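Peer 1: Generate a structure from the sequence data that follows.
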Amino acid sequence: MPKRATPSLTDKLSNTVFRAGMGLLQLMPYEKRIPMAGRLMTWVSPVLGFRRRIRANLALTCPDMPQTEVEHLCRAVPDNIGRTLAEMFSGQEFIAHVGNVAIEGPGAARLIQLKEEGRPCVLVSGHFGNYDAARGVLIARGFPIAGLYRPMNNALFNRDYLAAIETVGTPLFPRDRRGMTNMLRHLKSGGMVALATDQYFRSGAMLDFFGHPAPSPLSAAEMALRLEADLVPIYAIRQPDGLSFRIFVDTPVPHTTPEEMTQVTLHSLEAQVRAHMDQWLWIHRRWRKK
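Peer 2: Purely as a prediction, here's the structure:
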């Protein structure tokens, strides 16, 4: 959904509150700012309806989960969301903090080889850990990574959000026709692009995610097939200290059909989410009916 051209009164008020809160957080040292942002998001999450959505998604996908674990995730998931937002709005401090993180996993060597050979690559991830940390780490290492973003409905917040993620690295392409055209041009020139493909996509293919059909976009796999590019899952996994990350590159997905390739990426993401349940964005309406 495109952002509204004229901000409403609600847009103005919510953006003012967000900017004020983020401005106060910026006064704190980075090591205290990020945990505080997590605590603040946890405190306001009931008002925002986050806990209701988390419980509903867990009841659908993990019906046997103990109630104590459900309540833990109702606090831990908003904490990760708050930390991620504060990291994104911390600019160069965030980049400096994650810049030296090692790139590991069964697909790491192949990813480095693609960079050295100047070949295109479609990186796929989800709203997991801090999905922008992987982009920041790779850009700091000289990888020609572009990002695709969905413009926010609130035009005021969209302006600030875009400015924040641009500090992580450019180019960035909006999720519209012109943005997709420019992204394809970037890939054809030997570039790489990072996509989060785990949101509800009404016209997508009905594929399995956590044992339930979820409408999923096929665009990442289709681009990889069209340009004979590698399709590689990648994840920035938040570590127990709450500040650092592991950059895990999974095995490149074999070229078959867009549906089969996308299903492989969903299974890859699900494996990471099951290993780190508190790091996925469980507030997504991921399983809405098509």
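Peer 1: rest of the way, CA atoms for contacts and neighbours
Peer 2: OK.
Peer 1: what does the longest helix along the chain contact?
Peer 2: Longest helix of the chain, by residue count under DSSP state H: helix 67-88. Identification of contacts with helix 67-88 by C-alpha atoms under 8 Å, 6 or more residues apart in numbering yields 22, 25, 33-42, 45, 50-51, 54-55, 58, 94, 129-130, 132, 164-165, 168, 277-282.
Peer 1: do stretch 43-62 as well
Peer 2: By C-alpha under 8 Å, 6+ apart, stretch 43-62 touches 65, 70, 73-75, 78, 210-212, 282-285.
Peer 1: same thing but at 6 Å, please
Peer 2: Defining contact as C-alpha atoms under 6 Å, 6 or more residues apart in numbering, one finds that stretch 43-62 is touched by 74, 210, 282, 283.
Peer 1: same question, stretch 191-211
Peer 2: Contacts for stretch 191-211 (C-alpha under 6 Å, 6+ apart): 61, 120-126, 144-147, 213-217, 286, 290.
Peer 1: Looking at the contacts of helix 67-88, which are in helices?
Peer 2: Under the assignment DSSP H, the contacts of helix 67-88 contribute 22, 25, 33-42, 45, 50-51, 54-55, 58, 94, 132, 164-165, 168 to helices.
Peer 1: and for comparison, fold this next one:
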Amino acid sequence: MSASAPEPRSLPERIGDHAVNAALMGALGLMRLLPYETRVRAFGRFTSAVIAPLAGWRRRIRDNLALAWPELPRDEVERLVRLVPDQVGRTVMEFFSPDEVDARIRDIALEGPGVETLLDGMEHHRPMILVSGHFSNYAIFRALMRQRYGALGGLYRPMSNVPFNLHYVRMMEANATPLFPRSRRGLADMVKYVRSGGAVAILHDQHMEDGVALEFFGVTAMTALSPAEMAVKYGAPLIPIYTIRQPDGLSFRIEVEAPIPPGEPAEMMQALNDSLEARVRAHPDQWLWIHRRWRAVQDGTA
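Peer 2: Next up, the predicted model:
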């Protein structure tokens, strides 16, 4: 298992990071004065209209869609350019509204063929690797498990925007405990936690320089093998789980897929990529098209 250190930021990037952080935190502070539903909707619109162009997200979304989904109609591309940042903004505001979110998710029912395995593992403190992507508000599932079972480990990759990452980590700690940063020490601590019978939630859909070349949307995507390797080594089920935002923009469903069959780690991770791709194709506005998921191809290093 390997760690991925954040890339050094140039001076213009650092200035941009502080500008984005200032805009985000200022808007978050003001909007927290509004009723919950109003603030979630409003911050989604603000992120789409103000943060997205400031951070260069619109171009990133178009570039990713042109590479991975070139047959998508132009009007659908532009719809996603608007809606993906709106989804990001809603998710951020939900991160910063933990009390209201906790109250709203108490009665969410888990659905899907993997529910029995998941609940058995949580109730009997068996090691599990629970995997999703940056899809909808992935922290809703973590918050629900923490609420019902007291603990769910979480692996996260520190944001390149250092000022905002400080706030982000604090909010993530309200949804997953213990929380492990993607670093050498953090990964070692996570392995100990799993070996002791802990369940850990991992997002597997970020570019990993030291990953292997698998496919996502039919395009080479460098993918970490560590979730599958850990599942095989410790006999832990590898379970894909997706939180799906509903048409009202405020409520969620949680679907638990059947565990990925044990096998070669690369085959298991490709199955996870395929699982996530199917979810993204069904709900394209709910995935983080802002990520440079196909960086190796776009940089010509694949």
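Peer 1: which among the contacts of helix 67-88 of the first structure end up buried?
Peer 2: 22, 25, 33-39, 41-42, 45, 50-51, 54-55, 58, 94, 129-130, 132, 164-165, 168, 277-282 (16 or more other C-alpha atoms under 10 Å).
Peer 1: what does residue 23 of the second structure align to in the first structure?
Peer 2: Aligned by TM-score structural alignment, residue 23 of the second structure pairs with residue 17 of the first structure.
Peer 1: how far apart are the helix or strand that contains its match and its match in the second structure?
Peer 2: Remark: residue 17 of the first structure resides in helix 9-26, with elements defined by DSSP states H and E. Compared with the second structure after fitting, helix 9-26 of the first structure has a mean deviation of 2.5 Å; criterion: mean C-alpha distance after the TM-score superposition for the first structure.
Peer 1: Which strands or helices does that helix pack on?
Peer 2: Contacts defined by 3 or more C-alpha pairs under 6 Å, 6 or more residues apart in numbering; DSSP states H and E place helix 9-26 of the first structure against no helix or strand at all.
Peer 1: One more pass at 10 Å, please.
Peer 2: Secondary-structure packing of helix 9-26 of the first structure (3 or more C-alpha pairs under 10 Å, 6 or more residues apart in numbering; DSSP states H and E): helix 30-48, helix 67-88, helix 155-168.
Peer 1: Could you tell me the angle between the first one and helix 67-88?
Peer 2: Read that as helix 30-48 of the first structure. Using axes from the mean of the first three to the mean of the last three C-alpha atoms, to 10 degrees, the direction of helix 30-48 of the first structure lies 120 degrees away from that of helix 67-88.
Peer 1: circling back: any of the contacts of stretch 43-62 of the first structure buried? List them.
Peer 2: 74, 210, 282, 283.
Peer 1: quick one: contacts for the last one?
Peer 2: Shown in contact with residue 283 of the first structure (C-alpha atoms under 10 Å, 6 or more residues apart in numbering): 49-57, 74, 77-78, 81.
Peer 1: Repeat the analysis, applying 8 Å as the threshold.
Peer 2: With C-alpha under 8 Å, 6+ apart, residue 283 of the first structure has these contacts: 50, 51, 53, 54, 57.
Peer 1: which residue in the second structure lines up with it?
Peer 2: Using TM-score structural alignment, residue 283 of the first structure sits opposite residue 290 in the second structure.
Peer 1: How about the second one?
Peer 2: In the second structure, the residue matched to residue 210 of the first structure (TM-score structural alignment) is residue 217.
Peer 1: Among the buried ones among the contacts of stretch 43-62 of the first structure, which pair sits farthest apart?
Peer 2: 74 and 210 (18.4 Å; C-alpha to C-alpha).
Peer 1: So which of the helices and strands packed on helix 9-26 of the first structure is the most surrounded?
Peer 2: helix 67-88 (a mean of 20; mean count of other C-alpha atoms under 10 Å).
Peer 1: Right, I'll call it a day here.
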